[in-house]
Each structure stands twice: as C-alpha cells, then as structure tokens.
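Enquirer: Below is the sequence, then the predicted model.
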Amino acid sequence: MSGDDAHIGAASRIAVTGRLYILKDDLSEDFIRASGPGGQNVNKVSTAVQLRFNLAGNETLPEDVKSRAARLAGSRLTLNGEIVLQADRFRTRERNREDALERLLELLRKATEKPKPRKATKPTLGSKRRRLDAKKQRGQIKKMRGRGGRHDD
C-alpha cells in the first residue's frame, strides 16, 4: 500500500482482482420499483436497485482498464462517465444489490484482461493450391454453362 492509500480503510474498498480495487465512495445506489409480475408487492416496495459507478472520477483503476470498461459498458455508460446497472431479478433489495455489484465487478474484471495482439500470418502453400484448384473448378463449371449450341433443323 502506498502512502496515499494508507488513509483508505479496508472496509471502504471492494476488490476487483488481486491488486485492483474500487472505493465504495465511487458507488451510489437508488432503489426503484421493479417492473413485471409480482402481485401487489411490486407496486408497494422498491426492491430493484440502480447501481451507479463513477468511472470517470475513479482514481484507483488504471486508464487502460477504465477505457476498456467504458467500451464494455456500451449504452450503460452515461455522458457523465457513470456506469449504470439496474438489477431487479430478485424479490429482495439485498439480493438485487449483490447482483448489481457482482455484475459491475464482472465487467471490471473483463476490462482488466488485455486483448491479445493479432499476429499477421501468411497462407500456407497447401491453402494457396486448394484455393487455386477451387477457382479452376468453378471456372470450368461456368465455362460449361450456356454452351448448348444451336440446332439448325
């Protein structure tokens, strides 16, 4: 832990990977009414959670991870740089809260994976020959078309 991180308690941190973490201060939750079936309970109790993660203001994640996370978030990223996740699969607030947080952490874990650079390769001699043979065969088939000749009776 560096000198800047010494004042941050372990309770206010959420581990993303072994070395990376986010701060609870970068998260905010709003409880809203869930949509869909659920009887009378769905109209009275706000069990769905809308989790907001301030990606732009986050200082614990490296820039490359943040840019990949922004790309992975897609339409869930607001213009203010917040990732918004809505969880309403479960009937209780606590389960929806856990679900939203786990989905956010999964997105951030995917963002930590560096894409493998593509290495250009040349086609093999066998594949070149197969391609040319296929072209010749198609050409022969086309050559045979329409060559019925006229029948002068």
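Expert: Sure thing, it's come through. Residues are numbered from 1 along each chain as shown.
Enquirer: Could you use CA atoms for every contact and neighbour count after this?
Expert: Fine.
Enquirer: what about the strands in the chain?
Expert: With DSSP state E, the ranges of strands along the chain come out as 13-15, 21-23, 27-32, 48-54, 82-87.
Enquirer: Tell me which other helices or strands the second one touches.
Expert: Judged by 3 or more Cα pairs under 8 Å, 6 or more residues apart in numbering; DSSP states H and E, the packing partners of strand 21-23 are strand 13-15.
Enquirer: How far does the strand it packs on sit from its chain's centre?
Expert: Offset of strand 13-15 from its chain centre (Cα atoms, centre = their mean, to the nearest Å): 20 Å.
Enquirer: Excluding sequence neighbours, find me the nearest residue to residue 93.
Expert: residue 47 (4.6 Å; Cα to Cα, 6 or more residues apart in numbering).
Enquirer: ok, residue 67 to residue 85 distance?
Expert: According to Cα to Cα, to the nearest Å, residue 67 and residue 85 sit 18 Å apart.
Enquirer: then this one, side by side with the first:
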Amino acid sequence: MLPNREEILRSAIFKTSRSGGKGGQNVNKVSSKVELVFNVETFAYFSDEEKAQLKIKLQNRMDSEGLLHVVSQEDRSQLLNKEKNIIKLIDLLKKALMVQKKRKPTKIPKGVIEKRLKNKASTAEKKRNRKVVDL
C-alpha cells in the first residue's frame, strides 16, 4: 500500500536551481529545475521490510545518507517540474514495492517434444538425401 500524495509532500524536501536548456533570457532569472529529496528511513508510513526493499531496489538513486533524489528540469515552469517529480517519486515507490510473483515451473508437453524431434528427423533425412552416392 502506498502513502497518499499529502503524506509524501509533508516528508519531502524540494530544492530549486537554475535549469539548463531552452528558455531564452528567462532561463537566467528563474529557478525552474526542481530536485525532490525523500528520506526513506525517517518516513514512518513504511514498515521495516518495505524500507529494506526500497533501499535495495532504489540504491542507485540514493546517496550515502540514504536520501532518494528525483530531479526534473524538462519544463520551463517550476510548478510543472515539481508535479513531475511527485509523480516520478510515486511511480518509483510503486515499482520498488511491487513483489514479483514466483514463477511456477512448467513441464514441456510431450506433443511439443515429439513435434520437435519429428521436425529434426525430417531435416536430417532431407540432408542425408542430398549426399552424393558413391558407386
């Protein structure tokens, strides 16, 4: 179960800075790049097992202090980048907490094996018939 948007916003820290890319003269004045910093360890909503799973699955996005960083600078608007970061974070948490179903091993049906062997034998026979017969 995932926390709702408001709970995430209460514990998230937003940092803004100047973004690169298009924007003309405005790009030098407006801090439109938004970095969302989320501390998984101090977030009370997750159980200890979920926190451990998040740490393992999202370790490449975390820094040495265990803070999860999500950055967005696609749009010229700070508000849009902030919204995108929140959506990205929720998606990351969803994917990281999703438990993969255990694969149930299946046996190859006899009909499939027989068909493969029959096809293999017919190919071998075809190639045998191509050989030049010595007299």
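Expert: Arrived safely. A quick note: this is a predicted structure, and the numbers were derived from the prediction, not measured.
Enquirer: Aligned to the residue nearest to residue 93 of the first structure, what sits in the second structure?
Expert: Alignment note (TM-score structural alignment): residue 47 of the first structure maps to residue 32 of the second structure.
Enquirer: Spatially central residue for the first structure, please.
Expert: Computing the C-alpha centroid of the first structure and ranking residues by Cα atoms, centre = their mean puts residue 72 first, at 3.7 Å.
Enquirer: Let me see the contact set for that residue.
Expert: Residue 72 of the first structure makes contact with 107, 111, according to Cα atoms under 8 Å, 6 or more residues apart in numbering.
Enquirer: Check residue 84 of the second structure too.
Expert: Neighbour list for residue 84 of the second structure: residue 72 [criterion: Cα under 8 Å, 6+ apart].
Enquirer: Tell me how far it lies from residue 28 of the second structure.
Expert: Residue 84 of the second structure is 22 Å from residue 28 of the second structure, where distance means Cα to Cα.
Enquirer: Quick check, residue 3 of the second structure in contact with residue 44.
Expert: No. Judged on Cα atoms under 8 Å, residue 3 of the second structure makes no contact with residue 44 at a distance of 10.1 Å.
Enquirer: Spell out which residues are contacts of both of the two.
Expert: With Cα under 8 Å, 6+ apart, residue 3 of the second structure and residue 44 have no common neighbours.
Enquirer: Trace stretch 82-94 of the second structure over to the first structure and give me the residue numbers.
Expert: So stretch 82-94 of the second structure sits over residues 97-109 in the first structure, by TM-score structural alignment.
Enquirer: next one: the matching stretch to chain centre, how far?
Expert: Worked out by Cα atoms, centre = their mean, stretch 97-109 of the first structure lies 12 Å from the chain centre.
Enquirer: Give the closest residue to residue 91 of the first structure in space, chain neighbours not counted.
Expert: For residue 91 of the first structure, the spatially nearest residue (Cα to Cα, 6+ apart) is residue 47, at 6.5 Å.
Enquirer: So the one you found versus residue 30 of the first structure, what's the distance?
Expert: For residue 47 of the first structure, the distance to residue 30 of the first structure equals 10 Å [Cα to Cα].
Enquirer: how near is the closest residue in space to residue 21 of the first structure that isn't next to it in sequence to residue 43 of the first structure?
Expert: Closest residue to residue 21 of the first structure apart from its sequence neighbours, by Cα to Cα, 6+ apart: residue 15 at 4.3 Å. Distance of residue 15 of the first structure to residue 43 of the first structure, given as Cα to Cα: 35 Å.
Enquirer: Neighbours of residue 101 of the second structure, how many?
Expert: Neighbour count of residue 101 of the second structure, defined by other Cα atoms under 10 Å: 6.
Enquirer: Contacts only, for it.
Expert: By Cα under 8 Å, 6+ apart, residue 101 of the second structure has no neighbours at all.
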